[in-house]
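Asker: sequence first, predicted coordinates after that:
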Amino acid sequence: MKGNADNSFEVDYRYDYAYDVLAIKVTRPFKYDKTVEMDEGVLLDFDEDNVPVSLEILDASKRLNVPKYSLKNLIDFKMSVSVDDKSICVCANFKVMLHNSEQTPVLESFTSNYSNIPSMETEFATA
């Protein structure tokens, strides 16, 4: 875990080319508790302490508007998760190579906080 005091965590990712699924998970050990569907096909997992621990993006190339091959080797990834009494917000910035130039697709997703997750701000970045 990186920088626990400032609520930031290192992550690793896996991209399944055949199913077009991008999975991003914190590198520290955790005990899974629940999944919140942010948008259709955008799933955010929380551990037993209500800390976000993974993000799964189905149809990732379509959602990020990039070719599948560009997701096989992410250059960089940063994500922030904000939770308040009413909503959960995810903003994820990706950096990929596309035709020998860097592209920076962004994913923003919001949903109601129907799981009653406590208010927090958390950041994630590639290890």
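Answerer: Arrived safely. Numbering: from 1, shown residues only.
Asker: rest of the way, CA atoms for contacts and neighbours
Answerer: OK.
Asker: which residues in this protein form strands?
Answerer: Here the chain has its strands, by DSSP state E, at 8-16, 21-26, 32-39, 42-47, 52-58, 76-83, 87-98, 101-103, 106-112, 120-126.
Asker: rebuild these as JSON lines, extending it with mean neighbour count and distance to Val66.
Answerer: Rendered in JSON lines, the data for the strands of the chain read as follows (neighbours: other CA atoms under 10 Å; distance: least, CA to CA, whole Å):
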{"stretch": "strand 8-16", "mean neighbour count": "18", "distance to Val66": "13"}
{"stretch": "strand 21-26", "mean neighbour count": "20", "distance to Val66": "12"}
{"stretch": "strand 32-39", "mean neighbour count": "16", "distance to Val66": "19"}
{"stretch": "strand 42-47", "mean neighbour count": "19", "distance to Val66": "16"}
{"stretch": "strand 52-58", "mean neighbour count": "22", "distance to Val66": "13"}
{"stretch": "strand 76-83", "mean neighbour count": "18", "distance to Val66": "15"}
{"stretch": "strand 87-98", "mean neighbour count": "18", "distance to Val66": "8"}
{"stretch": "strand 101-103", "mean neighbour count": "12", "distance to Val66": "9"}
{"stretch": "strand 106-112", "mean neighbour count": "16", "distance to Val66": "11"}
{"stretch": "strand 120-126", "mean neighbour count": "18", "distance to Val66": "19"}
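Asker: let's bring in a second one:
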Amino acid sequence: MDVNSTHRKEESWDYDFVNDSFFSYPKEVPEGVEYVTSIDFDGIILDVGSDNSVLGVEILDISKKLNVPKSNIQHPANMKIEIDVSKETIEVKLSFALIMRNKPITRTALASGANDLNLAVASQVRAVTA
């Protein structure tokens, strides 16, 4: 199987404390690539570009998904978002390193669903540092 693999380190992120919504997006989008649609996997939303790549990731109710207080999401140590697209499915794994009571902890959340948009088979890791 020919799998495209990308690793993005140049990510930006934003956290909306009131709505408990986290958003990760590239600092630069390739020229000519525009937002086309979104895919929602139970509150983990992938924004898809005109080249069928994942442009952004939004996580709704992130503190509930990670089972941590909202205040801990505001200052994460680091985050990793893994997106694996096969011909049939899309799987997303979120790994967040947080500090709770002066101790590092790691929390993960998983989501998956059908590849109804026929996105290209690919693997993508997004390293997001605070």
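Answerer: Cool, the structure landed. Treat the numbers as computed from the prediction; the structure is a model and nothing was measured.
Asker: distance to Pro67 of structure 1 added to the strands of structure 1, as CSV?
Answerer: Written out in CSV, the entries for the strands of structure 1 read as follows (distance: least, CA to CA, whole Å):
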stretch, distance to Pro67 of structure 1
strand 8-16, 12
strand 21-26, 13
strand 32-39, 21
strand 42-47, 18
strand 52-58, 14
strand 76-83, 16
strand 87-98, 8
strand 101-103, 11
strand 106-112, 14
strand 120-126, 21
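Asker: nearest to Tyr69 of structure 1, of those strands?
Answerer: Proximity of the strands of structure 1 to Tyr69 of structure 1 was assessed by CA to CA; the nearest stretch is strand 87-98, lying at 8.8 Å.
Asker: which stretch of structure 2 lines up against the closest one?
Answerer: When structure 2 is aligned by TM-score structural alignment, the counterpart of strand 87-98 of structure 1 is residues 89-100.
Asker: now that stretch on structure 1. Mean distance?
Answerer: Aligned to structure 1 and superposed, stretch 89-100 of structure 2 gives a mean residue distance of 0.7 Å (mean CA distance after the TM-score superposition for structure 1).
Asker: so what touches that stretch?
Answerer: Outside of stretch 89-100 of structure 2, the residues within contact range by CA atoms under 8 Å, 6 or more residues apart in numbering are 72-73, 75-85, 104-115.
Asker: can you tell me how far the residue nearest the centre of structure 2 is from Asn102 of structure 2?
Answerer: Compute the mean C-alpha point of structure 2, and by CA atoms, centre = their mean the closest residue is Val57, 4.0 Å away. The span separating Val57 of structure 2 from Asn102 of structure 2 equals 28 Å under the rule CA to CA, to the nearest Å.
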